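Participant: no FASTA, just this:
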């Protein structure tokens, strides 16, 4: 996956020739890896620009993956309004308007005035976001209006547990579809697991990745549910991060909760498929259990599908 060309150009235009951006990028990446990403790493203009270069593309890739997988479960869902809580520079909205072209009204809430300003500037390169409504507010005390799609991405980990619970409950009350996205770490998953229980208690149906509302079977066995998206690095991205590879893998966890009916409750592949000579092994979170499935070459069409299957894809366990 790669970010849209217009977003890449807009980021490069803002960050071009800024001294110290490589050092700032290292600070941002280090804070993210440690799970200590709050407002501190973005305390200077250079750190914010570095964030655009090294974190915005990865966040975009995760958000686009989540929206696509959710869309597969809700093919008839055509949201007209979008609310992004804790929007940063608007990363999730870039992915959302690409996957949901029906969106006509966009609102973004962000407390950091400089990130908000940068996001507004980037949005001028995206036709569906040019007239978005940017609101300067602290989401910890924000009361949202009704929207078809509400997104909270890479934000809940910056809040205290009670603050996250209040925000998610408030968001769920006004959304037809609520999507939460966080880094793919055990700590972030633990927070997500608690919020999943809260949403189910409040009447939500899990659209993705879960095919059920039972207790998470990965949580029961002491594991954590997360996924990965491979992002194509630009030459500038490689230069700033000092990397030699032409890609990086962004790991994340997510929940898509809806109050709309779902016709399809197929399982989800929760680990990389293991491809052997003549058979493929899949680990699938199915509606009734966590299953290890072996697909042999004798099954022909199913075997061909299994060889093409990827971590995070839907899979029928029957």
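Facilitator: In hand now; what should we look at? Source: prediction; values computed, not measured.

Participant: for the rest of this, base every contact and every neighbour count on C-alpha atoms.
Facilitator: Noted.

Participant: residue 239: how many residues sit nearby?
Facilitator: 12 (other Cα atoms under 10 Å).

Participant: remind me which helix or strand it belongs to.
Facilitator: Counting by DSSP states H and E, the element that carries residue 239 is helix 235-241.

Participant: also residue 249?
Facilitator: According to DSSP H and E, residue 249 maps onto strand 247-258.

Participant: please state the offset of that strand from the chain centre?
Facilitator: 4 Å (Cα atoms, centre = their mean, to the nearest Å).

Participant: same check, this time on stretch 144-152
Facilitator: Its chain's C-alpha centre and that of stretch 144-152 lie 15 Å apart, by Cα atoms, centre = their mean.

Participant: that stretch: which residues count as buried?
Facilitator: 144, 146-152 (16 or more other Cα atoms under 10 Å).

Participant: CSV for those residues, including secondary structure?
Facilitator: As requested, the buried residues of stretch 144-152 are exported to CSV (DSSP: H, G, I helix; E, B strand; the rest coil):
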residue, secondary structure
144, coil
146, coil
147, strand
148, strand
149, strand
150, strand
151, strand
152, strand
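
Participant: let's bring in a second model and compare:
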């Protein structure tokens, strides 16, 4: 567990003090159903009160933080540009701000969020941990923003919007940012939403920096990645889990107007580590899918053994 993970878990533990377990569990059950079904309703009340916000933060915030951190780490690796200002659209309780601060400790983040309960909890969690974070209370449908920023994040937001609202939000982001990072659940529908955003970003003059090592059409029906995170005892109990970890699957795109360092290829599935060989499924810089087998006798074998799903290759 990283230091930022530890800080986030500690902040959540403080927020949970005195909260009745049974009440929290009922809210978690309702939230989990809504998340799994990917309900689309950009007029729904969402986090209607403090307990809704806390249920979301306990169950979803650590996983959202890990997925956003992975996407932002790819942006840091592939883009030649500093990040000192960050705008998070629909940022809820602030997972993207935590992820950005883990990579760029001096970054100043503005979070645009419409739910007062989420904002109050986000501020409480950030207190003493994220000094350069501020919230703006606004609906994304009417928000017009201020000046340009280095980075805009849209994390787990498009799945809650209608098609037109998604397009409008993405266009708004293109007018504000040098770099845009969009993250969605790692489902087939999440991947399709990422592809729609990717096409729109390219149409507005952005280049794709990650995960795609090319600017052409996506060559697969379903591209997603996974990040592993630890579960607390409460987290396991609320989700009826038995393992002390979970894998958060996510889809994402990083697009920018800045110079990029493109990867030769990207590992798009969990590598198969067989006896005396490693099998890698790659998306290549030519926009094609390729499967390679790296035998133990090859010079690249050691590198292949340590390569993970989502890593660059070559």
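Facilitator: Received the coordinates, thanks. Values in this document were obtained by computation on a predicted structure and should not be read as measured data.

Participant: widest-spaced pair of the buried residues of stretch 144-152 of structure 1?
Facilitator: 146 and 152 (14.6 Å; Cα to Cα).

Participant: setting aside sequence neighbours, what's the nearest residue to residue 155 of structure 1?
Facilitator: Once flanking residues are discounted, residue 155 of structure 1 sits nearest to residue 86: 6.0 Å by Cα to Cα, 6 or more residues apart in numbering.

Participant: tell me the counterpart of that neighbour in structure 2.
Facilitator: Under the alignment (TM-score structural alignment), residue 86 of structure 1 maps onto residue 90 of structure 2.

Participant: check the gap between that match and residue 26 of structure 2 for me.
Facilitator: For residue 90 of structure 2, the distance to residue 26 of structure 2 equals 24 Å [Cα to Cα, to the nearest Å].

Participant: ditto for residue 83 of structure 2
Facilitator: Look at residue 83 of structure 2 and residue 26 of structure 2: by Cα to Cα, they are 40 Å apart.

Participant: who has more neighbours out of these two?
Facilitator: residue 83 (19 against 13).

Participant: what about that one, which SS state?
Facilitator: Once three-state DSSP is applied, residue 83 of structure 2 turns out coil.

Participant: list the contacts of the residue nearest to it when sequence neighbours are not counted.
Facilitator: Closest residue to residue 83 of structure 2 apart from its sequence neighbours, by Cα to Cα, 6+ apart: residue 150 at 5.5 Å. Going by Cα atoms under 8 Å, 6 or more residues apart in numbering, residue 150 of structure 2 touches 82-86, 177-179.

Participant: please list only the buried members of those.
Facilitator: Counted by 16+ other Cα under 10 Å, these give 83, 85-86, 177-179 as buried.

Participant: can you show me the helices along the stretch 101-250 of structure 2?
Facilitator: Counting by DSSP state H, counting those that start in this stretch, the stretch 101-250 of structure 2 has helices at residues 116-126, 163-174, 188-203, 233-238.

Participant: quick one: the residues in structure 1 that the longest one pairs up with.
Facilitator: Alignment note (TM-score structural alignment): helix 188-203 of structure 2 is matched to residues 186-201 of structure 1.

Participant: once aligned to structure 2, how far is that stretch on average?
Facilitator: Taken over the aligned residues, the distance from stretch 186-201 of structure 1 to structure 2 averages 1.1 Å (mean Cα distance after the TM-score superposition for structure 1).

Participant: for that stretch, list every residue counted as buried.
Facilitator: Neighbour-count burial for stretch 186-201 of structure 1 [16+ other Cα under 10 Å]: 186, 188-189, 191-193, 195-196, 199.

Participant: likewise stretch 26-40 of structure 1?
Facilitator: For stretch 26-40 of structure 1, the neighbour count (16+ other Cα under 10 Å) marks 26-29, 37 as buried.

Participant: could you list which of those belong to helices?
Facilitator: Counting by DSSP state H, the buried residues of stretch 26-40 of structure 1 place 26-29 in helices.

Participant: ok, those vs residue 69 of structure 1, which is closest?
Facilitator: Closest to residue 69 of structure 1, out of all of these and judged by Cα to Cα, is residue 29, at 26.7 Å.

Participant: go ahead and confirm that closest one touches residue 54.
Facilitator: Yes: using Cα atoms under 8 Å, residue 29 of structure 1 is in contact with residue 54, at 7.5 Å.

Participant: burial of residue 133 of structure 2, as a residue count?
Facilitator: Neighbourhood size, residue 133 of structure 2 [other Cα under 10 Å]: 21.
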